[in-house]
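[1] with the sequence up front, the predicted model follows.
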Amino acid sequence: MELIGSIVILVGAFFLFSAGLGLLRMPDAFTRIQAGTKASTLGNILVLVGLGFYHPDWALKLLVIAYFVILTNPMSSHALSRAAHAIRTPMAAGTVVDALSERNGAAKQGRMRR
């Protein structure tokens, strides 16, 4: 069980490392938020699962922590992305579609017609 726990923790640490690397390598704030959130969520969950193999009596506590991570990471990244878009943070040059501004533009046009 210790070997399985160690391997799962190592894989989780790899994903956490890749999240940090993604924060350094991505071209704009939006892709940095996405890379950091996806990889860190998976990395945290894998580390918690690995800890569960080491300490089975901690299962309920680790489950509560995993639930908190799964619930808060995507919501916080969404809030950060919306805030960055609202203050007009520049996007990478390769960004093709800005769906949020298109949606906001359509909503504004609908209000103007009334």
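    That came through fine.

[2] hey, let's count contacts and neighbours off CA atoms from now on
    Noted.

[3] tally of neighbours for Leu3?
    The local packing of Leu3 (other C-alpha atoms under 10 Å) involves 11 other residues.

[4] ok, it to Leu42 distance?
    With distances taken as C-alpha to C-alpha, to the nearest Å, Leu3 is found 20 Å from Leu42.

[5] which elements pack onto the helix or strand where Thr72 lies?
    Per DSSP states H and E: Thr72 is located in helix 59-86. On a contact count with 3 or more C-alpha pairs under 8 Å, 6 or more residues apart in numbering; DSSP states H and E, helix 59-86 meets helix 29-54.

[6] before we go on, here's another structure to hold up against the first:
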Amino acid sequence: MTVPTTTEASSLAEQVATVVTSHPSVVRLHGGVFGDVATYLPGRKLTGVRIGMGEEPVELGVVLRLDRPIPQVVRELRQKVSTMCGGAPVDITVGDAVLPGETEPVAP
């Protein structure tokens, strides 16, 4: 993978976010425990996607709907995003899960 410029990485991060959130099992993006899985765009922060620079992997944080096996959904997302990012490795963290029919995680 070639190293993207800051502008290319920002545009790619937005494209990745659109593809990931369009997956039927993805409820929303997730920034991680400290909100550090993010891309800084002009005037805003895109939480849940960080495009790796150079050899660094693409990082995703997601909240999933438990309507399909988690490993299957993660494989599908990893394959789509890796293809979009020139074959880059993709690390995915499932930050939370939602039961089918629910819209947000249920508090413990």
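    Everything's here; your move. All values derive from a computational prediction rather than experimental measurement.

[7] superposed, what's their TM-score?
    The TM-score (TM-score structural alignment, normalised by the length of the second structure) is 0.32; 56 aligned residues with a C-alpha RMSD of 4.5 Å.

[8] what angle do the helix holding Thr72 of the first structure and helix 29-54 make?
    With axes from the mean of the first three to the mean of the last three C-alpha atoms, to 10 degrees defining the directions, helix 59-86 of the first structure sits at 180 degrees from helix 29-54.

[9] report how many residues lie close to Val63 of the second structure.
    Val63 of the second structure: 22 neighbours (other C-alpha under 10 Å).

[10] which residues touch it?
    By C-alpha atoms under 8 Å, 6 or more residues apart in numbering, the contact set of Val63 of the second structure is Val26, Val27, Arg28, Leu29, His30, Val94, Gly95, Asp96, Ala97, Val98.

[11] now swap in Leu42 of the first structure and tell me
    Counting by C-alpha under 8 Å, 6+ apart, Leu42 of the first structure has contacts Gly12, Phe15, Leu16.

[12] ok, so of those residues, who is nearest Lys61 of the first structure?
    Gly12 (18.3 Å; C-alpha to C-alpha).

[13] does that closest one touch Gly43 like I think?
    Yes - the pair Gly12 of the first structure and Gly43 qualifies as a contact (C-alpha atoms under 8 Å) at a distance of 4.0 Å.

[14] circling back: which members of the contacts of Leu42 of the first structure are positioned in strands?
    Using DSSP state E, no member of the contacts of Leu42 of the first structure sits in strands.

[15] tell me the one of the residues you listed nearest Leu60 of the first structure?
    Gly12 (19.6 Å).

[16] in contact with Val81 of the second structure, which residues?
    Val16, Val19, Val20, Val90.

[17] just the buried ones from those residues?
    Val16, Val20, Val90 (16 or more other C-alpha atoms under 10 Å).

[18] so what would you say the end-to-end distance of stretch 21-36 of the first structure is?
    9 Å.

[19] picking that back up, after the helix holding Thr72 of the first structure, next one along is what?
    According to DSSP H and E, the helix or strand after helix 59-86 of the first structure is helix 99-113.

[20] now the helices: where do they sit in the second structure?
    For the second structure, applying DSSP state H gives helices covering 6-21, 70-84.

[21] how about the shortest one: buried residues?
    Along helix 70-84 of the second structure, these residues count as buried under the neighbour rule (16+ other C-alpha under 10 Å): Val73, Val74, Leu77, Arg78, Lys80, Val81, Ser82.
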